[in-house]
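Enquirer: Based on what follows, work out the 3D shape:
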Amino acid sequence: MSRPLPPASSGTRRRAIAWAALAALGVALLGALSTDLGDWYAGLRQPAWKPPDAWFGPAWTAIYATTALAVLQAWGAAPTRARRDGVLAAAGINAVLNIVWSLAFFRLRRPDWALAEGLGLWLSIVLLAVVCGRERRSALWWVLPYLAWVTFALALNAAVVRLNGPF
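Expert: A predicted model of the protein is given here:
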């Protein structure tokens, strides 16, 4: 078992905030670079309940911000280095799966693969919520909008597969 950590200094807190912001921006940038709304995407049949494309950027921006806040809160509240590492591991797994979903859907043009991978992404958000909530209850609440958004996005992904498959 790890020894309890001493309280973080203000310099440590500032560095943690900077790293959380950079990580969120990095995931957002990689996701954006993986997203191609060109002719292929425009040609997909979409369900009538799909929101306008312009809504997705602001929604993802808010999701990345609240998730970074949750990770930062949980990391700061974790009493041991091992628990801090657990928070970072859960966040890292989630970040990778988030980017892979965009690659599968938009770059590989395989909404069916993205839907299958999306289950892993969804489970990683549940894991992130549990890990963050274990360290600080408010961190759990900051992850829940992400879980709700990805649940909606996967329903939309499933509708795209149903309306356009096979791929």
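
Enquirer: C-alpha from now on. contacts and neighbour counts both.
Expert: Will do.

Enquirer: So which bits of the helix ranked longest in the chain are buried?
Expert: Longest helix of the chain, by residue count under DSSP state H: helix 137-164. For helix 137-164, burial by neighbour count (16 or more other CA atoms under 10 Å) applies to 139-147, 150-151, 153-154, 156-161.

Enquirer: From the chain's centroid, how far away is it?
Expert: Distance of helix 137-164 from the chain centroid (CA atoms, centre = their mean, to the nearest Å) equals 10 Å.

Enquirer: Show me what it is packed against.
Expert: Packed against helix 137-164 by the contact rule (3 or more CA pairs under 8 Å, 6 or more residues apart in numbering; DSSP states H and E) you find helix 56-77, helix 111-135.

Enquirer: Check which helices and strands the first one sits against.
Expert: To tie it back to what came earlier, the one meant is helix 56-77. Contact partners of helix 56-77 among helices and strands, from 3+ CA pairs under 8 Å, 6+ apart: helix 10-34, helix 81-102, helix 111-135, helix 137-164.

Enquirer: please give me the structure for this one as well, since I'd like to look at both together:
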Amino acid sequence: MKLIISILVPLLVGAISGLFTSSGVNGWYATANKPWFNPPNWIFAPVWTALCILMGIALFLVWKSEAEKTVKQTAIILFAIQLALNFFWSFIFFKLQLPGWAFAEIILMWIMIFITILWFGKISSAAAWLLVPYISWVSFASVLNYAVWKLN
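Expert: Below is the predicted model of the structure:
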């Protein structure tokens, strides 16, 4: 049951933030100037779904671990913070149409993901490694966010 809950949490957050994303992608973002490396819109949903599943498995490995209670709690709180920042990025970027503010927010999110990886690594190296594709994608998204901001 912990595995299912762990996977559902990021998937649900992703699905809810996807509501902001889809309205923005089909709205202002469709006509915004984008850099040459902007991927096709259809790629985002499967990538984010896969990343949310990996995040959920990482969360599960930490949650089920026998690590010291305070270390485990800190790691889970950090995970929740970065997940909340992920949610708010979609809102700021797509719903509010503020790519400059979204860029500042995604940098904070990247930092929190990095810190989460470090804390997950204290508990489970597998959990930490499962977040590497996520921080890699957010790194790309940061560059893309910056480019959209500067081009518009």
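
Enquirer: Tell me how the two chains score on TM-score.
Expert: Once superposed, chain against chain, the TM-score is 0.93 (TM-score structural alignment, normalised by the length of the second structure); 150 aligned residues with a CA RMSD of 1.2 Å.

Enquirer: thinking again about what came up before, same list (the helices and strands packed on helix 56-77 of the first structure) but as a markdown table, adding distance to Thr66 of the first structure.
Expert: Putting these into a markdown table (distance: least, CA to CA, whole Å) gives the following:
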| stretch | distance to Thr66 of the first structure |
| --- | --- |
| helix 10-34 | 10 |
| helix 81-102 | 12 |
| helix 111-135 | 12 |
| helix 137-164 | 5 |
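
Enquirer: Format the helices and strands packed on helix 137-164 of the first structure as TSV; extra columns: mean neighbour count and distance to Leu33 of the first structure.
Expert: Written out in TSV, the entries for these read as follows (neighbours: other CA atoms under 10 Å; distance: least, CA to CA, whole Å):
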stretch	mean neighbour count	distance to Leu33 of the first structure
helix 56-77	20	12
helix 111-135	21	16
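
Enquirer: Ala20 of the first structure: which of those helices is closest?
Expert: Within those, the stretch nearest Ala20 of the first structure is helix 56-77; the backing value is 5.7 Å (CA to CA).

Enquirer: and Leu29 of the first structure, what pairs with it in the second structure?
Expert: Using TM-score structural alignment as the criterion, Leu29 of the first structure maps onto Ala15 of the second structure.

Enquirer: swap that for Arg107 of the first structure, please
Expert: When the structures are aligned by TM-score structural alignment, the residue of the second structure matched to Arg107 of the first structure is Lys95.

Enquirer: Repeat that for Gly38 of the first structure.
Expert: In the second structure, the position corresponding to Gly38 of the first structure is occupied by Asn26, as judged by TM-score structural alignment.

Enquirer: Tell me how many other residues surround that match.
Expert: Using other CA atoms under 10 Å as the criterion, Asn26 of the second structure is surrounded by 12 other residues.
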